[in-house]
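Visitor: mind looking at a prediction? Sequence and model below.
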Amino acid sequence: ALAAVVAATAAGRLGVAVACRRGVPAARPEGLGALVAGTVGPVALVAGTAAVALVAVAAVPDRPWQGPLAVLAALAAAAALLRHVVRRLGGITGDVLGATVELVTTLVYLGLVLSS
């Protein structure tokens, strides 16, 4: 259970890194979005994803593929949310980052508890 909490929490924060990756603009010139938009490079994203996926393996030891798949699916949902927000708002805001944390964390928890 501890591995699931760690994996879901870390994945939620990794979702923020996805939203702050290079090339993603801020919606407004002030606020949290303006401070962090475009600050995360690809190496950090790959390393972070690998680390969280590795922790997620321990969350479902009987199915070692399930944890990493839950993380990747949740990050894909975050990327879809990000595309929508950039199209609608023109970029990210602090509220978008908070929503991303909640979305990814919740989806990872759901992905970890699903069973066949």
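Guide: Alright, I've got the coordinates. Predicted model only: the values in this text are computed from it and were never measured.
Visitor: contacts and neighbour counts: CA atoms only from here.
Guide: OK.
Visitor: longest helix of this structure?
Guide: Ordering each helix of the chain by length in residues (DSSP state H) puts helix 66-89 first.
Visitor: run through the neighbouring helices and strands of it.
Guide: Applying 3 or more Cα pairs under 8 Å, 6 or more residues apart in numbering; DSSP states H and E, one finds that helix 66-89 contacts helix 2-19, helix 42-57, helix 94-113.
Visitor: I'd like those laid out as TSV, including mean neighbour count.
Guide: Output for these, formatted as TSV (neighbours: other Cα atoms under 10 Å):
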stretch	mean neighbour count
helix 2-19	23
helix 42-57	17
helix 94-113	20
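Visitor: among the ones you listed, which is nearest Leu32?
Guide: Checking the helices and strands packed on helix 66-89 against Leu32 by Cα to Cα gives helix 94-113 as the closest, at 5.0 Å.
Visitor: the closest one to helix 66-89, inter-axis angle?
Guide: Interaxial angle, helix 94-113 versus helix 66-89 (axes from the mean of the first three to the mean of the last three Cα atoms, to 10 degrees): 150 degrees.
Visitor: the structure to be compared is supplied as follows:
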Amino acid sequence: MSKKNKALPFFHEYFEEWIELYKVGAVRQVTLQKYYMSHQRIIELVPHLKMNELNRRSYQTLLNRYAVTHEKQTTMDFHHQLKGAILDAVDEGLIDNNPTRKIIIKGKDPRT
């Protein structure tokens, strides 16, 4: 069965499994909580995004939605967490290419 025919998980499901597999026991508790917070934001922003729909356009849309309520640096941190999981998904053959390439980081102006 090719990967195109296989039922692919929602992005938030993959991200949660990725956290459990690669981050639990490998990072400090405070860092792990940040990953879980990112997982919650994915559920809120793109609950129905499937792995096979994850492309540069859908990823940029996700980051833009996140950036509406977060500063640029926070959006960058969110991006870096998601990018780690997405690059592993590329390596695993779940998605064909890296949708995080050449994305634009936006965000609210920092508070004074």
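Guide: It's in. Note that this is a predicted model, so its numbers are computed, not measured.
Visitor: TM-score for this pair?
Guide: In this superposition the chains share a TM-score of 0.33, using TM-score structural alignment, normalised by the length of the second structure; 56 aligned residues with a Cα RMSD of 3.5 Å.
Visitor: ok so, going back, mind listing what's buried along the longest helix of the first structure?
Guide: Under the neighbour-count criterion of 16 or more other Cα atoms under 10 Å, helix 66-89 of the first structure has 66-75, 77-79, 81-83, 85-86 buried.
Visitor: re earlier: okay if I get the helices and strands packed on helix 66-89 of the first structure as TSV plus distance to Leu35 of the first structure?
Guide: Below are these laid out as TSV (distance: least, Cα to Cα, whole Å):
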stretch	distance to Leu35 of the first structure
helix 2-19	13
helix 42-57	18
helix 94-113	9
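Visitor: what's the burial count for Thr31 of the second structure?
Guide: 13 (other Cα atoms under 10 Å).
Visitor: so which bits of the helix ranked longest in the second structure are buried?
Guide: Longest helix in the second structure, counting residues (DSSP H): helix 72-91. For helix 72-91 of the second structure, the neighbour count (16+ other Cα under 10 Å) marks 72-76, 78-79, 81-83, 85-87, 89 as buried.
Visitor: closest one to Phe15 of the second structure out of those residues, please.
Guide: Using Cα to Cα, Ala85 comes nearest to Phe15 of the second structure of the buried residues of helix 72-91 of the second structure, at 6.3 Å.
Visitor: check contacts around that closest one.
Guide: Shown in contact with Ala85 of the second structure (Cα atoms under 8 Å, 6 or more residues apart in numbering): 15, 18.
Visitor: can you pull out the helices in the second structure?
Guide: So, for the second structure - with DSSP H - the helices run 11-18, 29-45, 56-67, 72-91.
Visitor: mind listing what the one residue sitting closest to the centre of the first structure touches?
Guide: Of all residues in the first structure, the one closest to the mean position by Cα atoms, centre = their mean is Gly15, 1.8 Å from it. Applying Cα under 8 Å, 6+ apart, one finds that Gly15 of the first structure lies in contact with 75, 78, 100-101, 104.
Visitor: out of the residues you listed, which comes closest to Ala4 of the first structure?
Guide: Val104 (13.1 Å).
Visitor: Val18 of the first structure against Leu45, yeah?
Guide: Yes. In this structure Val18 of the first structure lies within contact range of Leu45 using Cα atoms under 8 Å: 6.9 Å.
Visitor: shared neighbours of these two, anything?
Guide: Common contact partners of Val18 of the first structure and Leu45 (Cα under 8 Å, 6+ apart): none.
Visitor: circling back to that earlier point, can I get the buried residues of helix 72-91 of the second structure in a markdown table including distance to Gln40 of the second structure?
Guide: Output for these, formatted as a markdown table (distance: Cα to Cα, whole Å):
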| residue | distance to Gln40 of the second structure |
| --- | --- |
| Lys72 | 19 |
| Gln73 | 19 |
| Thr74 | 15 |
| Thr75 | 14 |
| Met76 | 17 |
| Phe78 | 11 |
| His79 | 14 |
| Gln81 | 13 |
| Leu82 | 12 |
| Lys83 | 16 |
| Ala85 | 15 |
| Ile86 | 16 |
| Leu87 | 20 |
| Ala89 | 19 |
